[in-house]
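1. need a 3D model of the sequence below.
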Amino acid sequence: MDLAAAPPALLVRRHLYLGGAWADPTGTEPIDVENPASGETVGQVPAGTPADVDRAVAAARAAFPGWAATAPAERAAHLDRLLAALTARADDIARTVALELGTPLKLAARVQTSLPLTVLRDCVELAARPPAEETIGNSLVVREPVGVVGAITPWNYPLHQVVAKLAPALAAGCTVVLKPSELTPLTAYLLFDAIAEAGLPAGVVNLVPGTGPVVGEALAAHPDVDMVSFTGSTATGRRIAHLAADRIARVALELGGKSANLILADADLPTAVKVGVGNALLNSGQTCTAWTRMLVHRDRYDEALDLVARAAAAYRPGDPFDPDTRLGPLVSAAQAERVRGHVDRALADGARLVCGGPDAPLPPRGHFVAPTVLADVHPDSALAQEEVFGPVLAVIPFGDDDEAVAIANNSRYGLAGAVWSADADRALAVARRLRTGQVDVNGGGFNPRAPFGGYKQSGLGRELGPYGIDEFREIKAIQR
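-> Here you go, the predicted structure:
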């Protein structure tokens, strides 16, 4: 298949996936799927209803005892067949993500497609291992699957965020009802095509597309859903936590971030800036872990701003299917408008425009925002405190390590961050002081087996690797 081939004119999916088969929805309303690079409708999926959620949860509940009792090696074999079926669709996945989200095609293939396949491959291996048991005195401590999981996933990584919930939940012995984002549902349908081909037992995985206020709320509040796993905004996570709390259901929440990139005085400045800008602009800034606050020692601040401006200028906005494009559109007109509002407010608050901004040239169509760098951003300002979720970088000066740590920790979020220093021990010492779930030291690479999650309002629980599977288990003590 030609990866860059033009996508079909309209992708229409008319069914839900319930009890191991494609099924008609109870409602008749469709959801239009937009190409954010052009504003054109490129697909449709059904708008699920609470009645559809009831059907999906009933199927998952009926399938749970058998799946929970399935031997770990057999569950791993099912996941391995899913991995093969999904891998065969890798080109279609990359093209679909580029179409419905606007991620440049090269990035869609390298990150949006390859990363979830890596996560699924790891889960195949981990699923084959029986859960650990231990003896404490006269007690045998065992781990068991939590039950039916409601998975509610976001639009910015439409396959990875699904696989990061679905694969470990299945590995743990849980059954799942998935509600993907209504902005990027077509990628989830490719996943369920693979699920159908792989022949997972009926009811183990179910799909109900729809909106958050309808399907998401029905799933989060459903009395037969034992656990809700959600990735998205902190505001929506708070609502889901309330719905689940009303019935004392477990939640795992992967929420917002406002991560700081600390570039200490002795750092390799060109490398730190280049990597930092790339991280902040990844997926057009629509990444919860993005290092959107760049903290630079005052002695190197002006030099850093020059480097930042040159690095950001290399991210040319354009058609996601153009191989020269490095920055795609934002997912929707509303998201683009929201990001522009953050920039306008920051300029009104006294931030200095380094590059980009409201007058920068953009493609004539689509929901584009220019890569924008703002300097002299006050640590307490809205731009330094609020998640923008767009290609906007705030640069903040500091005087010493203590001030850098104080600025970094001056946030209600705590998801990710970075530290750069020529002294590895110094960088590690600073990293330990950051109140955040992940920290990269001198460009340390992302590890898909390490625990992923946040402190403070960035969420509850952990995803990925063995920690991600344990999130979907209960702990039982048996006295003998």
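
2. please count neighbours and contacts with C-alpha atoms only from this point.
-> OK.

3. quick one: contacts for residue 343?
-> 357, 358, 383, 392 (Cα atoms under 8 Å, 6 or more residues apart in numbering).

4. oh, that last question was meant for residue 420, not what I typed.
-> Counting by Cα under 8 Å, 6+ apart, residue 420 makes contact with 261, 262, 263, 264, 267, 268, 272, 427, 441, 442, 443.

5. among these, which lie within helices?
-> Judged by DSSP state H, the subset of those located in helices is 272, 427.

6. return the subset of the contacts of residue 420 lying in strands.
-> Counting by DSSP state E, the part of those found in strands is 261, 262, 263, 441.

7. ok, back up a step: ok, the contacts of residue 420 vs residue 479, which is closest?
-> residue 441 (44.9 Å; Cα to Cα).

8. one more to put side by side:
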Amino acid sequence: MIDASMGEIMVTLEKINWILKHGDSILEPSKRPGPANMLMKYKNAQVWYEPLGVVGAVVSWNYPFHNLMGPIIAGVFSGNGVVIKCSERVRWSSEFFMSVVKGALKICDIDEDLVQLVCCWGKDADAVSGNPRLDHLTFIGSRPVAKKVVKKASDILIPVVVELGGKDAVIICDDYMKQKGVDSIASTLLRGAFQSAGQNCIGIERVIVCGDRNNYELLLTRLKEKIDMFHLGSDIDQGEEIDMGAMIMGGAKFDELEGWISDVEAQGKVRVLCGGKRYVHPNYPQGHYFQPTLIADLDPNSAIAQNEVFGPILSVFYAADDEQGLEIANNSEFGLGGAIFTTNMKKGFEMTRSFRTGNVAINDFATFYVCQLPFGGIKGSGYGKFGGEEGLRGLCNEKSVCFDKSQFISTSIPGVIDYPIKSGKRAWTFVSSMNKAAYDYSLFERVKGIYNLAKNAN
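-> Model (predicted):
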């Protein structure tokens, strides 16, 4: 319930309040500088943001409330109808959340049919991603499914924003560990790695400790101490305090996780300090529980270090210095989020510029999402952005509009270039002079160009 309150309710409340506070100004016509050409300075240039029509979102199951509400909030505020395709794994909760949305629309005297929910098996999902009545599509999910969605959407040539998860790394610089110690950073790492049992696209999967190896070992010790005290279970009907609940996926997913861990254990150098296996809960034997797992000394190129785990597994690496730390962090096909911990902000900014990822938090974990910045990744984590100003405007037709600043000055076609052309030579002299007057670096040539314009205008 704690994880849901933070990962579902808090971020949704933040999105609603942020859009209510800033959305109108974001969607106001945007004034632009206009042409650099001094002869065209009588023109105003603006971008108008108008609804696209009907926007769709195919969303994942890991945050069924927020992933449904986010596209609806942005879509409706920007003036669009919205169609949500939820995962078949969360149909019941999605239908309940949608009834809340429709109730809110009704109270506001807005047609509740403005938003619609679709739930179907994956084999039938082309009816959504390839629907010609959609004007935009957001996809949140896995890479294999994304390829199918984008391929179908290409048939109707609609824009698609694709968010495909990540392999987020946290780089902890030596200066930070020396000044701040391990306790505070350990708490941040555990929250980032094990919230929602690790089923979080911007969850922490890799931790890279730079510099002093003693700090690396101290952090591992502290993490192990805290993980060993975790309680697994369900706080819905269980009296004891629960740190981590069950996962949505079990079976084949657990086979995959255990297989990756067995592979690196067989190499001999890796330390599996906690967990590493599925867990049969005595009160909930049918629940999909996996032990919170801590792994150290991994080969950065191993399968578990390269693939998105999307489960309660935290891998910790040692790097001799910050440069090697960045090298390990960037050694991934994914590029969604990441974090850098340092007491030197100048260094933090420099490292951020070299971090090949779409979002970075400095001295924090994933707060770029709460800050309502545009959210999206690079490389294998997808393309395009939702959230923030860019996400809201991305659900609009960005219409470019120019008009005269005054009714007394407007564009007219000079006689020398009016059809039919009477003298090609004079017309060429005119347009050449126009370009010189507008763009030449020499003031003398500009003045000369204006003179020739006036001389050859008729």
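
9. show me the strands in the stretch 301-450 of the first structure, by range?
-> Ranges of strands in the stretch 301-450 of the first structure, per DSSP state E, counting those that start in this stretch, are 352-355, 372-375, 392-398, 413-414, 417-420, 440-441.

10. how about TSV for these, with distance to residue 239 of the first structure added?
-> Below are the strands of the stretch 301-450 of the first structure laid out as TSV (distance: least, Cα to Cα, whole Å):
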stretch	distance to residue 239 of the first structure
strand 352-355	36
strand 372-375	32
strand 392-398	27
strand 413-414	17
strand 417-420	26
strand 440-441	31
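
11. just so I know, which of the ones you listed lies nearest residue 155 of the first structure?
-> strand 392-398 (18.9 Å).

12. could you tell me where the closest one falls in the second structure?
-> Residues 313-319 of the second structure are matched to strand 392-398 of the first structure when aligned by TM-score structural alignment.

13. returning to that earlier point: of the contacts of residue 420 of the first structure, buried ones?
-> Among these, the ones that count as buried by 16 or more other Cα atoms under 10 Å are 261, 262, 263, 264, 267, 272, 427, 441, 442.

14. among these, which pair sits farthest apart?
-> Farthest apart among these - using Cα to Cα - are 272 and 427, which lie 12.7 Å from each other.

15. any shared contact partners between the two?
-> Common neighbours of residue 272 of the first structure and residue 427, counting by Cα under 8 Å, 6+ apart, are 420, 442.

16. assign residue 138 of the second structure to helix, strand or coil.
-> strand (DSSP: H, G, I helix; E, B strand; the rest coil).

17. which one in the first structure is aligned with it?
-> Per TM-score structural alignment, residue 138 of the second structure is aligned with residue 229.

18. got the contact list for its match?
-> Contacts for residue 229 of the first structure (Cα under 8 Å, 6+ apart) come out as 149, 150, 151, 152, 165, 251, 252, 253.

19. same thing but 10 Å
-> 149-153, 165-166, 169, 178, 220, 237, 240-241, 250-254, 460-461, 463, 471-472 (Cα atoms under 10 Å, 6 or more residues apart in numbering).

20. other residues contacting stretch 62-69 of the first structure?
-> 19, 56-58, 60, 70, 74-75, 144-148, 170-176, 200-205.

21. then stretch 347-357 of the second structure?
-> By Cα under 10 Å, 6+ apart, stretch 347-357 of the second structure touches 166-169, 171, 173, 322-323, 325-327, 329-332, 334-342, 345-346, 359-363, 376-379, 381.

22. report how many residues lie close to residue 61 of the second structure.
-> 19 (other Cα atoms under 10 Å).

23. how close does the residue nearest to residue 43 of the second structure when sequence neighbours are not counted get to residue 437 of the second structure?
-> Distances taken as Cα to Cα, 6 or more residues apart in numbering put residue 404 closest to residue 43 of the second structure, at 4.6 Å, once the chain neighbours are dropped. Remark: distance between residue 404 of the second structure and residue 437 of the second structure (Cα to Cα, to the nearest Å) = 21 Å.

24. quick one: contacts of stretch 263-276 of the second structure?
-> Identification of contacts with stretch 263-276 of the second structure by Cα under 10 Å, 6+ apart yields 220-221, 223-225, 227-228, 254, 257-262, 290-299, 302-305, 312-316.

25. of those residues, keep whichever come out buried.
-> For the contacts of stretch 263-276 of the second structure, a burial check counting by 16+ other Cα under 10 Å picks out 220, 223-224, 227, 254, 257-261, 290-296, 298-299, 303-305, 312-316.

26. now residue 450 of the second structure: how far from residue 428 of the second structure?
-> Note on residue 450 of the second structure: its distance to residue 428 of the second structure, by Cα to Cα, is 14 Å.

27. which one's more surrounded, these two?
-> In this view residue 450 of the second structure and residue 428 are compared by other Cα under 10 Å, and residue 450 has more residues nearby, 18 against 14.

28. trace the more buried one over to the first structure, please.
-> Match for residue 450 of the second structure (TM-score structural alignment): no aligned residue.

29. surely residue 450 of the second structure forms part of a strand?
-> No. Secondary structure of residue 450 of the second structure (three-state DSSP): helix, not part of a strand.

30. who's in contact with it?
-> Shown in contact with residue 450 of the second structure (Cα under 10 Å, 6+ apart): 39, 430, 433, 434, 435, 436, 437, 438.

31. mind checking the SS state of the fifth one?
-> By that I understand residue 435 of the second structure. helix.

32. and it, what pairs with it in the first structure?
-> In the first structure, no residue is paired with residue 435 of the second structure, using TM-score structural alignment.

33. compute the number of surrounding residues for the closest residue to residue 435 of the second structure other than its chain neighbours.
-> In space, and not counting its chain neighbours, residue 435 of the second structure is closest to residue 449: 7.8 Å by Cα to Cα, 6+ apart. Neighbourhood size, residue 449 of the second structure [other Cα under 10 Å]: 24.

34. any idea how far residue 449 of the second structure is from residue 4 of the second structure?
-> Noted for residue 449 of the second structure: a distance of 68 Å to residue 4 of the second structure, by Cα to Cα.

35. where's residue 429 of the second structure, which helix or strand?
-> Per DSSP states H and E: residue 429 of the second structure is located in helix 424-439.
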